[in-house]
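Peer 1: just coords:
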């Protein structure tokens, strides 16, 4: 289990050119993605007022991420990861640019928005498949826990800045967030072209590639052999699915309470600040708490934060703050688990194992988003909100009943 940097002296992450180039490009791309997650539902809600339609389009992106993620892991283990980075950024750029043209020309169609969401979600999944394999190539092993903490910080920062920026731009001119997102997707293209280190995978010229579909299942077999990873697979699937519904429900709650597009984006930004603070604290938390302790604590915080979103308020900020409380400990759980995965999974299986976990983590996102949208439209947003809180409560109890050997 070696990488291209194993034999070279380690330099601080702040001076690691390849890592910082990739980190910056990925940060720009993810910020664009989060701008779109606010702009598209607001576009539909403004045009039709239908939470159900907004949920269907948002769910289309989740479906693409789910369907593409699993094979993308095998592709990342056998095809040029540099080319995959280029392809993923171009797919996202094309999808969002098409929405930009439709909004600017005032020819917005629900079918087109759903198709664009599918393409953008597929590009996002391809980019995600390269993340852990690439990190192993550009970051030495002693620095990987710190790098993983920075990854959580990057994603949280994108969640913090993307939604309010998308909402603010939408309130100015409806096509503006799609223009900004289109430009941001060029960040991954720049990173793919600028990174000097070989990103792999490397095969001998005469080595025949094994059959694709049997090879794709190796990640599943690896996870099934570990009770710890199998349990975490289920936990991530349910929690991420509920989070997808909760994030969408935050937009619906704020909209129903009379908030403007800019205020909705600000509420999501305030909520994402919880993830930013959690990412900053992740190194401190993972050094002092075992993974099992973090898992228990995070699950109870999810219950408290999601239930607090039901408190009626004239301002969207308290709702966003309650959402932020829910997010606070999840970066530490992610860092703890991913550090275990990077340190134990063979390099040749990294793409498949990581994307099998990611596929499971996103497997229910589309269902939760669509179900939350339809339930909020038929009854009241509080109905799906309390349903999600009940699910978090059940998971919190399960963590105390289920005894699985975990790692620090």
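Peer 2: Structure's in. What do you need? What you are looking at is a predicted structure, and each value in this text was computed from that prediction instead of being measured.
Peer 1: rest of the way, CA atoms for contacts and neighbours
Peer 2: Noted.
Peer 1: Surely residue 236 and residue 359 touch.
Peer 2: No: here residue 236 lies out of contact with residue 359, judged by CA atoms under 8 Å, at a distance of 9.9 Å.
Peer 1: Pasting the second one now:
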């Protein structure tokens, strides 16, 4: 199973989209690390936190409108427009950090815009993929995208940090170039990727009135609640998102407390390696497992991994690190398969004109859950300690397994 397709094996429009997301992903991952680093070098820690918080806040505020936009206009134009705005935001940040005294309010505003456009692009991009390849090739396409994202997640932050060492404004100029390249690639897509208009009344959530503005806005959430399988899977994935961020924070905190700086790099590399290998696995099982089975396996394995770390947390540092590396690799190995299975389920069962709002609804729920993981882990580390933090995360993973089993009508749905 190849991570990337042989030349010409997929439609030209999909290859352009694939390359555009590759280019934009490098810019996004590079500035994901560069922005807080440069902010900490420029402002006080409290002010730097505001810069990062502005980006996260934008996902929550823009998530629902992003889905509406993706479902009511050309997704090609939405993607290209979002990347063009990110290009401008990156140039603005480069200009700010090139000056001696950048205005905090402007930096926060540009960070907010960048995060908002990331959400807009994501809703339109995820919704468009099933229309760019035949259904018979969708599993392979989604798996290749997971592999691409894994590579980007490993090399992007390294490039971003290296560019900061050269000049604080440089990573943002480079990111602007990657977003500009993405705009040009997206402009070459021949399909407008315009969703079909919904028949009157089908676009509204129950109790909101046919086609009402409120009904259209909350349609993504109502789709999740109305579909038993989707309800169970999304509820489980929200909990697993908390476990993911919480476990990473706990591992880094434990290693930092023990003075093992190199350990942070080792576990990060293990996560990237697991994600990359998992994208190969996803191509083999993503189309065979039901989405509930895929998420259930992930939740149960994560329960075991967190439980193992809870038991081993008190052992000697290097023994603990030797366990953490394969455990985190195994956890990330299972992520692409559940993602691919869910995307296939959505492609087969969710109307084309509603995918954007569904994807943005999921994104908003994940954005709410992700910060709770480090917060919960931090409180537990300050109190009972690492064993308790890992044990609570194991319990959350087990609850995810229960939810994905009980909320759907049947496991094989």
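Peer 2: Sure thing, it's come through. Because the structure is a prediction, the values reported are computed rather than measured.
Peer 1: And the TM-score between these chains?
Peer 2: Put the two chains on top of each other and the TM-score (TM-score structural alignment, normalised by the length of the first structure) is 0.80; 388 aligned residues with a CA RMSD of 3.8 Å.
Peer 1: returning to what we had before: more crowded one of residue 236 and residue 359 of the first structure?
Peer 2: Using other CA atoms under 10 Å as the criterion, residue 236 of the first structure and residue 359 rank with residue 359 on top: 24 against 20.
Peer 1: And that one, what's its match in the second structure?
Peer 2: Counting by TM-score structural alignment, residue 359 of the first structure corresponds to residue 364 in the second structure.
Peer 1: what about that match, distance to residue 357 of the second structure?
Peer 2: Taking CA to CA, to the nearest Å as the measure, residue 364 of the second structure and residue 357 of the second structure are separated by 10 Å.
Peer 1: Ok, residue 40 of the second structure next?
Peer 2: Residue 40 of the second structure sits 35 Å away from residue 357 of the second structure, going by CA to CA.
Peer 1: How about residue 338 of the second structure?
Peer 2: Look at residue 338 of the second structure and residue 357 of the second structure: by CA to CA, they are 20 Å apart.
Peer 1: repeat for residue 246 of the second structure
Peer 2: 27 Å.
Peer 1: quick one, which of the two is more surrounded?
Peer 2: Neighbour count, other CA under 10 Å: between residue 246 of the second structure and residue 357, residue 357 has more, with 30 against 24.
Peer 1: check which helix or strand covers that one.
Peer 2: Assessed by DSSP states H and E, residue 357 of the second structure sits inside helix 355-369.
Peer 1: mean shift between that helix and the first structure?
Peer 2: Superposed on the first structure, helix 355-369 of the second structure shows a mean distance of 2.1 Å to its aligned residues (mean CA distance after the TM-score superposition for the first structure).
Peer 1: Read off where stretch 167-179 of the first structure ends up in the second structure.
Peer 2: Against the second structure, stretch 167-179 of the first structure falls on residues 161-173 (TM-score structural alignment).
Peer 1: Now that stretch: buried residues?
Peer 2: Buried positions in stretch 161-173 of the second structure, judged by neighbour count with 16 or more other CA atoms under 10 Å: 161-164, 168-173.
Peer 1: Need those in JSON lines (columns: secondary structure and distance to residue 318 of the second structure).
Peer 2: Below are those laid out as JSON lines (DSSP: H, G, I helix; E, B strand; the rest coil; distance: CA to CA, whole Å):
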{"residue": "161", "secondary structure": "helix", "distance to residue 318 of the second structure": "27"}
{"residue": "162", "secondary structure": "helix", "distance to residue 318 of the second structure": "28"}
{"residue": "163", "secondary structure": "helix", "distance to residue 318 of the second structure": "31"}
{"residue": "164", "secondary structure": "helix", "distance to residue 318 of the second structure": "31"}
{"residue": "168", "secondary structure": "coil", "distance to residue 318 of the second structure": "35"}
{"residue": "169", "secondary structure": "coil", "distance to residue 318 of the second structure": "38"}
{"residue": "170", "secondary structure": "helix", "distance to residue 318 of the second structure": "37"}
{"residue": "171", "secondary structure": "helix", "distance to residue 318 of the second structure": "35"}
{"residue": "172", "secondary structure": "helix", "distance to residue 318 of the second structure": "37"}
{"residue": "173", "secondary structure": "helix", "distance to residue 318 of the second structure": "40"}
